[in-house]
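Q: pasting the sequence and the predicted model now:
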Amino acid sequence: MSWIGLKKAINRAGTQVMLKTGQIEQTIDKEFEFEEKTFKTMEQNSILLQKRLRSYLESLKLLTNSQINIAELLNSFYGNEEPSSHIVENSITGESIENFKNLSSEYYTTLKKLNNESIKDLENPFNQTILNPIARFNSYYIEVNEAIKKRNNKLLDYDSMKNKLKKLIDTPQIEYSNYDLKFKEINDELLETETKYFEINNLLKKELPKLINMRIEFFDPSFESFVKIQLRFFNENYFHLKNIQNKIDSKTQKDYIDGKLDDRIDEILNKMKMLDIVGKDESG
């Protein structure tokens, strides 16, 4: 920072202190304050939206990975069944274990394919049509906030010069040998700071509403793309999983629809409790 810049920063800090303590009359622009507040709300929400959208993509990846992990364990569970001389039947559905081995294997293969293809096909358009546009939109906040900071600095300079002129006017002229020259010097500086302040202040009041209104036009395509990408992803999952469901025996499907499958599962659990495996007296 240059010496002039440092001097300005010190003077502005002093002006801020006097404003807070009521020693200087503060210039208030309600119209600008409203536009700034609206802008800050939009900034906060769109930055949070970018964060949540990034998390959403990561959540889908975690979801598909979790599905694969479960499918892999199920496949291992059925696949580790020891060969038997006779066909073992599932006590709940009446299907052979071999059928479940085939289904669990197909389930694992299907989810692995979905993870490799669906996420891959989803990630690029998600980045291109959703994440990248909102990141680009949010990048403009840096420049706008710099302009607001500059406006606030010009306002401090303006209020400081108004206070200097007021103090000069309130001071008896007899204390100044060159009162007219001092008055002209401060008044000229006041007019200069006033011009700079109102120039950037009016510009921001004009441009901030335009930027705020642009959010609808800008985000509409991304919102539409977000819905379509979701629809495509979950439709693909539904389509492939529905094919596997159709291969489950019709009795199991009917019992599930009728709410009887839980009763059959409870029946098997009760039979498991009655198995004479645990609870024996070791001394016997």
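A: Perfect, I can see it now. Predicted model, so just to flag it, every value in this text is computed and none were measured. Residues are numbered from 1 along each chain as shown.

Q: hey, let's count contacts and neighbours off CA atoms from now on
A: Will do.

Q: list the helices and strands whichever strand or helix holds E207 packs on?
A: Element membership of E207 [criterion: DSSP states H and E] is helix 179-245. On a contact count with 3 or more Cα pairs under 8 Å, 6 or more residues apart in numbering; DSSP states H and E, helix 179-245 meets helix 30-79, helix 97-126, helix 132-170.

Q: so E25, which state does it fall into?
A: State at E25, reduced to three classes by DSSP: H, G, I helix; E, B strand; the rest coil: coil.

Q: residue contacts, it?
A: Going by Cα atoms under 8 Å, 6 or more residues apart in numbering, E25 touches L19, D159, N163.

Q: you'd agree I24 is up against D159?
A: Yes. Counting by Cα atoms under 8 Å, I24 does reach D159; the two are 7.4 Å apart.

Q: now for the two: what residues contact both?
A: Joint contacts of I24 and D159 (Cα under 8 Å, 6+ apart) are T15.

Q: more neighbours: which of those two?
A: Between I24 and D159, counted using other Cα atoms under 10 Å, the more crowded position is D159 (23 against 18).

Q: from memory the more buried one sits against T27, does it?
A: Yes. In this structure D159 lies within contact range of T27 using Cα under 8 Å: 6.7 Å.

Q: structure two is appended below for comparative analysis:
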Amino acid sequence: MDTLNRKFQLNRIIVLIILPCCLKKGICTLWSRIPFKIGQPKKQIVPKTVERDFEREYGKLQQLEDQTKKLQKDMKKSTDADVAMSKSAVKISSDLLSNPLCEQDPNFLAMVTALDTAMKRMDSFNQEKVNQIQKTVIEPLKKFSSVFPSLNMAVKRREQTLQDYKRLQSKVEKYEEKEKTGPILAKLHQAREELRPVKEDFEAKNKQLLEEMPKFYSSRIDYFEPSFESLIRAQVVYYTEMHKIFGDLTKQIDEPGLTDEQREKENEAKLSELRALSIVADD
């Protein structure tokens, strides 16, 4: 009975103290007795240099995908802001035209009418610019981004094939290490037959991606150059027209008058008069 109690106490110590320590430190002796990990072959089936090349090329494409999506998003924000700005400018001039002030002052009416005409011209040219950017920049960016899901799927298929390759290679190695009996040799032959087409499939996928990923990355220059050239030209045309529009507006309203500082002082004086009225006086 004492012997059984001592064994029970010893087992309890192992469970409560020794085993948790081993698991925490990752040195559990149970795993140290396993000669190999399932699915992880001892043989290096993909050279490290090849794997580094693959990771480098795919990393460049992942960065390109992120940059393309960000650029597309920023261009959309920019064109939306341009449209909102020109529409707001047109509304401001339209609201001024309907203001009773214009009816009381012919000179002010002429100035606001000229402004309204200029804002409508600006809005028209801005819409042309936005349409051109949408067609020649945003849409090409969107189409370019649509290619990446297929590319990522090809990489995923290559990784799945690589895992099958490793698993089957590990299986072959396991039988190669065993005693060469009849049944073992039969299993070894079968494992090698299973491995062969998977190995060939992986090597084909790996070779294709290593050849085509750099080509795809290099093609971005020829693809995007026309788009960004169009973007620059659209901006040049737009701001050239804006220079003409506001130059014409300046000629229509540019009459000798008060400076900005004088206008500010005059407004402050009139505001002081308004504050002095009893209806706006502080309690």
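A: Okay, I see it. Here the structure is a predicted model, which is why all the values come from computation and not from measurement.

Q: work out the TM-score between the chains.
A: The pair, once superposed, lands on a TM-score of 0.75 when counted by TM-score structural alignment, normalised by the length of the second structure; 240 aligned residues with a Cα RMSD of 2.7 Å.

Q: if we can go back for a sec, tell me the one of the contacts of E25 of the first structure nearest T193 of the first structure?
A: D159 (9.0 Å; Cα to Cα).

Q: any idea what that closest one aligns with in the second structure?
A: Aligned by TM-score structural alignment, D159 of the first structure pairs with K166 of the second structure.

Q: isn't its match right up against K37?
A: No. Taking contacts as Cα under 8 Å, K166 of the second structure lies outside contact range of K37: 11.0 Å.

Q: now do the same contact list for A135 of the first structure.
A: A135 of the first structure sits next to Q50 when contact means Cα under 8 Å, 6+ apart.

Q: so what does it match up with in the second structure?
A: By TM-score structural alignment, A135 of the first structure lines up with K142.

Q: what's the distance between its match and T3 of the second structure?
A: Plainly put, K142 of the second structure is 77 Å away from T3 of the second structure if you go by Cα to Cα, to the nearest Å.

Q: what range does the helix holding E207 of the first structure cover in the second structure?
A: On the second structure, the counterpart of helix 179-245 of the first structure by TM-score structural alignment is residues 184-250.

Q: what distance separates that stretch from the centre of its chain?
A: From the chain centre to the centre of stretch 184-250 of the second structure is a distance of 14 Å (Cα atoms, centre = their mean, to the nearest Å).

Q: average offset of that stretch relative to the first structure?
A: Its matched residues in the first structure lie on average 1.1 Å from stretch 184-250 of the second structure after superposition (mean Cα distance after the TM-score superposition for the first structure).

Q: again with stretch 162-169 of the second structure
A: Taken over the aligned residues, the distance from stretch 162-169 of the second structure to the first structure averages 0.9 Å (mean Cα distance after the TM-score superposition for the first structure).

Q: related to what we said a few turns ago, could you dump the helices and strands packed on helix 179-245 of the first structure to a markdown table with distance to K7 of the first structure?
A: A markdown table is the format used below for these (distance: least, Cα to Cα, whole Å):
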| stretch | distance to K7 of the first structure |
| --- | --- |
| helix 30-79 | 27 |
| helix 97-126 | 49 |
| helix 132-170 | 12 |
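
Q: contact partners for the corresponding residue of the second structure for L57 of the first structure?
A: Aligning on TM-score structural alignment places L57 of the first structure opposite T79 in the second structure. Listed by Cα under 8 Å, 6+ apart, the contact set of T79 of the second structure reads V130, I133.

Q: T79 of the second structure and I92 of the second structure: what is the separation?
A: Distance of T79 of the second structure to I92 of the second structure, computed by Cα to Cα: 20 Å.

Q: now do S150 of the second structure
A: From S150 of the second structure across to I92 of the second structure, the span is 48 Å (Cα to Cα).

Q: just to revisit the earlier point, okay if I get the contacts of E25 of the first structure as JSON lines plus distance to K254 of the first structure?
A: As requested, the contacts of E25 of the first structure are exported to JSON lines (distance: Cα to Cα, whole Å):
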{"residue": "L19", "distance to K254 of the first structure": "76"}
{"residue": "D159", "distance to K254 of the first structure": "80"}
{"residue": "N163", "distance to K254 of the first structure": "85"}
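
Q: tell me which of those is nearest to R215 of the first structure?
A: Nearest to R215 of the first structure among the contacts of E25 of the first structure, with distances taken as Cα to Cα, is D159, at 34.0 Å.

Q: what sits against that closest one?
A: Shown in contact with D159 of the first structure (Cα under 8 Å, 6+ apart): T15, I24, E25, Q26, T27.

Q: residues near the first one, how many?
A: Other residues near T15 of the first structure come to 20 when the count uses other Cα under 10 Å.

Q: need the contact list for it.
A: For T15 of the first structure, the contacting residues are I24, L156, D159, S160, by Cα under 8 Å, 6+ apart.

Q: what sits closest to P140 of the second structure if chain neighbours are left out?
A: S227 (7.5 Å; Cα to Cα, 6 or more residues apart in numbering).

Q: same question for G39 of the second structure.
A: R167 (3.9 Å).

Q: shouldn't that neighbour be in contact with K37?
A: No. Contact criterion Cα under 8 Å: R167 of the second structure and K37 do not qualify, at 9.9 Å.

Q: higher neighbour count, these two?
A: R167 (17 against 11).

Q: so the more buried one versus E193 of the second structure, what's the distance?
A: Taking Cα to Cα, one finds R167 of the second structure at 14 Å from E193 of the second structure.

Q: middle-most residue in the first structure, spatially?
A: Nearest to the mean C-alpha position of the first structure, by Cα atoms, centre = their mean, lies R52 at 2.2 Å.

Q: where's it relative to E217 of the first structure, distance?
A: Using Cα to Cα, R52 of the first structure is found at 20 Å from E217 of the first structure.

Q: which helices and strands sit right next to the next helix or strand after the helix holding E207 of the first structure?
A: For helix 179-245 of the first structure, the following helix or strand on the C-terminal side (DSSP H and E) is helix 250-258. With contacts taken as 3+ Cα pairs under 8 Å, 6+ apart, helix 250-258 of the first structure sits against helix 261-273.

Q: now the helix it packs on against helix 250-258, angle please.
A: 110 degrees (axes from the mean of the first three to the mean of the last three Cα atoms, to 10 degrees).
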